[in-house]
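In: Take a look and give me a structure for this.
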Amino acid sequence: MEPERGVAVPARLRASWQRSERYGVPPDEVQPVFTGTFDDESLFCECGNEVLRGLHETLANEPVSLMLTDSEGFVLSRLCSDNAILRSLDRVHLAPGFSYAERNAGTNGLGLALADRAPSLVSAEQHYCSGLWGYTCAAAPVLDPATGALLGSVNLTTWSQSSKELLLAVAQAAAGNTAALMMARGSGRPVRPAPRGEVFRVYSDRLPEARLRLSRGWQDALTEAEEAVGRGRVVVVTGEPGVGKTVLASMARRTVRPRERVLNARPPAPRDADAWLALWAPELGKDDTGVIVSGVDALPASAAEELARALAAVPPAVPAPFVLTAADPGALPDGLGELVDSVVEVPALRYRPDDVEPLARSFAGRREFTTAALRALQAYQWPGNVRQLREVVRQAAARADVIDTRHLAPEVFSGATHRLTRMEAVERDEIVRCLTQPGASVAKAATLLGMSRATIYRKIAHYDIKVPGRAR
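Out: The predicted structure is shown next:
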């Protein structure tokens, strides 16, 4: 869509306008989707609303509406003391329960922040819909501090004629404070570093799975991928984070072209998207070179569109010069989804328990395992899949030549499904440490921790702690 407004339009906004037009958003009327049910009791909501309440006290006399949205653009909460702007926002349905995703409301601050996973400022006539020209919207995405998943956004909306120089900075600070508060109240896991857009070679001799005979679940997925790649199909390999999607894609290409050079392009941070694509795109279509583009469902919308155009311009070949990976095939951006011919799903490690021991032995190198340690590894559900197993084993291998239960991370012995607070995680870890010592028993653990046996049993049940061979 080419605007007739005489307004300077950055590239991100122009791309957003074009998407809004493709979605069929009316340019003269806001028609957001409404839902009467949404999750407003999550840790994200709890922490986000606490941050916004503190910010609202600071801005109580300013005509600024503070909002928290989920990842689909649904407004979860709204704080504002200015009745005039509240009544105005109600008229355009920028209120709890309504979705302001690009697909529903066209180009706007929170919709663009969610689409591109980047802080966004949209003011006056930069909005796609003329019904929003009276506002300035600044929004910043909130990412899960442990997994990097998109949780939602913090959005600040004011009148378009108001000063907006600090609005985006305030939104970014609120989003960062929300993630930090979630981290403080969460499990205490280290914050996941932001992706850096790395590109690196992947060789078959660096992939432990290539030298192992793994379960039928893995072999069936590998065979399916090999056949699809061999027929020249464009393949997307899907599965949970850490399950081995890139490894499987690389192995499938190695089967078809044993001497092929394989490049893996990891998803970039939003600000690095242009440089990321420019870095490796020239390798597409070169003889004996294949590219695995990882995590395409997590790409900013603008980067996904640029990627789709770059991949569509590559001449057809057998095998296709690239493979995509994604956690959720249903979340593939439109342009990329249209290129895909075959979807291959890699089952999670909890559905492949027979793979735990051979993978663990491979990750441990020359280290050995006790029978109890192997039983503990096989009994765990591995929510982080192969990536988590590799980290746990490598940490244990750094502690001992023979890996026993006491060398394994406490998380391996806990089946608790709820998110632990930092204090709960410390308490669980201490109980596990005492129960995994040689000759340990509940009575000895109670003495060491200064608790009664009844309390220890209650804590074991609360954290669902299971230690193979533990004496009663």
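In: hey, let's count contacts and neighbours off CA atoms from now on
Out: Noted.
In: what helices or strands is the biggest helix by length in the chain leaning on?
Out: Ordering each helix of the chain by length in residues (DSSP state H) puts helix 167-185 first. With contacts taken as 3 or more CA pairs under 8 Å, 6 or more residues apart in numbering; DSSP states H and E, helix 167-185 sits against helix 43-58, strand 135-143, strand 150-159.
In: just the ones you listed: most buried one?
Out: Mean neighbour count (mean count of other CA atoms under 10 Å) peaks for strand 135-143 among the helices and strands packed on helix 167-185, with a mean of 28.
In: between that strand and helix 167-185, how big is the angle?
Out: 30 degrees (axes from the mean of the first three to the mean of the last three CA atoms, to 10 degrees).
In: and strand 135-143, how far out from the chain's middle?
Out: 19 Å (CA atoms, centre = their mean, to the nearest Å).
In: what is the orientation angle of that strand with helix 43-58?
Out: 140 degrees.
In: May I see the buried residues of whatever helix or strand comes next after the longest helix of the chain?
Out: The first helix or strand that comes after helix 167-185 along the chain, using DSSP states H and E, is strand 199-201. Of the residues in strand 199-201, Val199 count as buried by neighbour count, 16 or more other CA atoms under 10 Å.
In: run this one through as well so I can compare:
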Amino acid sequence: MHRIAERRIKIAAARADFLRFGHAETQSVPGPVAASWQRSFSAGVDASSSQAVFHSDLDLTGRLMRCSEPVIARLSDEMAQMPLSIVLTDYKARILSRSETDTTIGTLLDEVSLAPGFNYAEASVGTNGIGTVLESGQPLYIVGPEHFLEHLQPFACAGSPIRDPLSGRVEGVLDISCLSEHASPLMHSLVRSAAHEIERNLLVDRSQRQQALFEAYVRVDSRTRGAVMAIGGTVVMGNAVAQSLFAPDEQWTIHEHARYLMISPGQPVDEIELSSGKIVQIRGKRVVVGPDVAGIVVVVDIKSEPAPLPVRASGLALSPSAILHDVSSLLGKRASSSVVTALTAGAALLVLGEAGGGKVSLLAELYRQIVPLGRSVVFGAETLNEHGLQSLLGNDLVNAGARPTLYIFRNFDRLSAAVAAELDAFLVTREAHANLGGIAVTVSQPDLQADLVADRAYTSLLHHFETSVTVAPLRHRIDDLPDIVTRVLARRSGLRPATVSAGAMRVISRYPWPGNIRQLEEALDIALLTRPVGAIQAEDLPAYCHGGSPRLLSALEAGERDLIVGALHKADGNRMRAAESLGIARSSLYRKLKSFGITVTDS
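Out: Model prediction:
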């Protein structure tokens, strides 16, 4: 014990000389540590004031996390009697997870920002058991004064690289940290053993997933003459036909849509229009390994572009592409194109999608563009259930023949049995008399299966409808947001000169909008109260817009989130000043930012 203390004193003296003169006698300093000091000094790391930088773009659901979790859980149980922390990072030294066996060590590590999201690269915080392991490519044991930063001196850490068994690439670092007085050389062998166990898990995981995806790809390719692609994780494969038929940007579009089909409910079959104007059909097969989807194999066929259909009510002939000039997203174009095709053909149309997704607005707007002299009449299920269909619809039908009309029934799935019977009679009459106008109904849910099993009243009417269209939620139509925001703002602000700043648009684009367009309208209404004219700034938007938390927050959490957003705005986005004003540690603030999904942007 005396020899260990004496050795640390010698290292501390050598470090002091190095910081003072730029060089020192390093016989008592391990070679990897001396080399790290030099790299840290050359990188401009300030030994007394440098801080770890926070990052939010972390992969918390990938292979590394999945394969490490059981090993870290076992290690935590085995070391429960020792006050230490187990840290997992990615290949950039960004901390993915931290588990501690004692709350005291967790509090101390918070103070030095050794917490999820922070970057412990050597170029940022100098010599340490994470960044130096990545720089040297070998397991290391860094104790006390061997750390370059002053505030890391109280700690000891043992780190080991985690390598992909097939490629040999370093995927991350496993680190065990504790106070220097609790340090033991056994930590070094313990962390290496655990890292090897994670590597074995990576090998099994990669082998099963990639092998399953590859085998499925080979099977489909062997019996298909057309374009075949396989997409899963970071793996993308395509046969020679796919490479010859589609340009790189077209391939990327197909890959991204295949990923969407892979996680969407229902059969992975769809038709999309590429940027070149090609219309392709994608037929996919999901590849499942255990409880997870490992990827998808798709067959892509080029279809002829549909010819524009004449508009029966007005005599105009408008193609979907001529109408959809302000729709950017692939899913938005697909839904709008399908609606246009159905309305121009006079088909009874069923439109599905999440509540607040703009289904009724989409129908009315497209009908107005197709039939400029036409009109849309909307009936809500609640009003119909209260007053009956005949009393509401009867008077309108008298004048319907004089002007082309589209009848829209909102929340079709909520009709009472009595109204459903009335609507059934109306649909039968309409099918016999084309001049009764167009018909479209909306259902605020993406999947009808549960209601079909439950035999709800409206399901008996589905045979009247010739086609259905699903309107994707706003979070899947990010490319359409600028146009949607412009239209919504124009309606809500009236003649006032109101716009949205670039900073506010970045906040809007990053928020998932679980309430869809209806929630976007409410958010812009609140912003207009704060800034009635001029460019809406990021801070004018409601506090929840600055968060992307996928979970429903409690009232207490929502209040805490609003306080944090307010503090950040008062501090002009400076996280350190915001943490001080809130009376919490900087690392605690960063964890809360991540938990609530709060992003800080410049306006």
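In: Would you pull the TM-score for this pair?
Out: The TM-score (TM-score structural alignment, normalised by the length of structure 1) is 0.50; 260 aligned residues with a CA RMSD of 2.6 Å.
In: returning to what we had before: out of the helices and strands packed on helix 167-185 of structure 1, nearest to Ser65 of structure 1?
Out: Proximity to Ser65 of structure 1 (CA to CA) singles out strand 150-159 among those, at 5.2 Å.
In: The helix or strand harbouring Leu524 of structure 2 vs structure 1, mean deviation?
Out: Per DSSP H and E, Leu524 of structure 2 falls inside helix 516-530. Compared with structure 1 after fitting, helix 516-530 of structure 2 has a mean deviation of 1.6 Å; criterion: mean CA distance after the TM-score superposition for structure 1.
In: residues in structure 1 matched by that helix, start to end?
Out: Using TM-score structural alignment, helix 516-530 of structure 2 corresponds to residues 385-399 of structure 1.
In: what about the matching stretch, distance to the chain center?
Out: With CA atoms, centre = their mean, you get 21 Å for stretch 385-399 of structure 1.
In: Tell me where the stretch 251-400 of structure 1 has helices.
Out: For the stretch 251-400 of structure 1, the helices defined by DSSP state H, counting those that start in this stretch cover 273-280, 301-312, 334-337, 356-364, 371-379, 385-397.
In: and what of the stretch 151-300 of structure 2?
Out: Going by DSSP H, counting those that start in this stretch, the stretch 151-300 of structure 2 shows helices at 186-222, 240-245, 248-263.
In: What's the separation between the nearest residue in space to Glu224 of structure 1 that is not next to it in sequence and Pro321 of structure 1?
Out: Ranked by CA to CA, 6 or more residues apart in numbering and with sequence neighbours excluded, the top spatial neighbour of Glu224 of structure 1 is Val344, at 6.8 Å. When distance is defined by CA to CA, to the nearest Å, Val344 of structure 1 is 17 Å away from Pro321 of structure 1.
In: So between those two, which is more surrounded?
Out: Pro321 (26 against 22; other CA atoms under 10 Å).
In: After alignment, which residue of structure 2 pairs with the more buried one?
Out: Counting by TM-score structural alignment, Pro321 of structure 1 corresponds to Gly438 in structure 2.
In: residues contacting that match?
Out: 343, 346-348, 405-407 (CA atoms under 8 Å, 6 or more residues apart in numbering).
In: Which of those residues are retained in structure 1?
Out: Mapping those onto structure 1 (both residues aligned by TM-score structural alignment, their matches' CA atoms under 8 Å) leaves 405-407 still in contact.
In: wait, doesn't Ala140 of structure 1 sit right on Ala175?
Out: Yes. Counting by CA atoms under 8 Å, Ala140 of structure 1 touches Ala175, with 6.1 Å between them.
In: what do those two both touch?
Out: Here Ala140 of structure 1 and Ala175 share the contacting residues 153-154, scored by CA under 8 Å, 6+ apart.
In: Tell me which residue of structure 2 lines up with Ala409 of structure 1.
Out: In structure 2, Ala409 of structure 1 lands on Pro542 (TM-score structural alignment).
In: is it true that that match touches Glu522?
Out: No. Judged on CA under 8 Å, Pro542 of structure 2 makes no contact with Glu522 at a distance of 9.2 Å.
In: Pick out whichever of those two has more residues nearby.
Out: Set Pro542 of structure 2 next to Glu522 and count neighbours by other CA under 10 Å: Pro542 wins out with 18 against 15.
In: what's around the residue nearest to the more buried one when sequence neighbours are not counted, how many residues?
Out: Once flanking residues are discounted, Pro542 of structure 2 sits nearest to Ala523: 6.1 Å by CA to CA, 6+ apart. The tally of other residues near Ala523 of structure 2 (other CA under 10 Å) stands at 18.
In: how close does Ala523 of structure 2 sit to His188 of structure 2?
Out: Counting by CA to CA, the gap from Ala523 of structure 2 to His188 of structure 2 is 53 Å.
In: So which residues of the stretch 251-400 of structure 2 form strands?
Out: Secondary structure of the stretch 251-400 of structure 2, counting by DSSP state E, counting those that start in this stretch: strands at 269-273, 279-289, 292-303, 349-353, 375-380.
In: What is the corresponding segment of structure 1 for the longest one?
Out: The counterpart of strand 292-303 of structure 2 in structure 1, using TM-score structural alignment, is absent.
In: May I see the buried residues of that strand?
Out: For strand 292-303 of structure 2, the buried set under the neighbour-count rule, 16+ other CA under 10 Å, comprises 293-302.
In: okay, the angle between it and helix 186-222?
Out: Following the same axes, to 10 degrees, one obtains 30 degrees for the angle between strand 292-303 of structure 2 and helix 186-222.
In: Great, nothing more from me.
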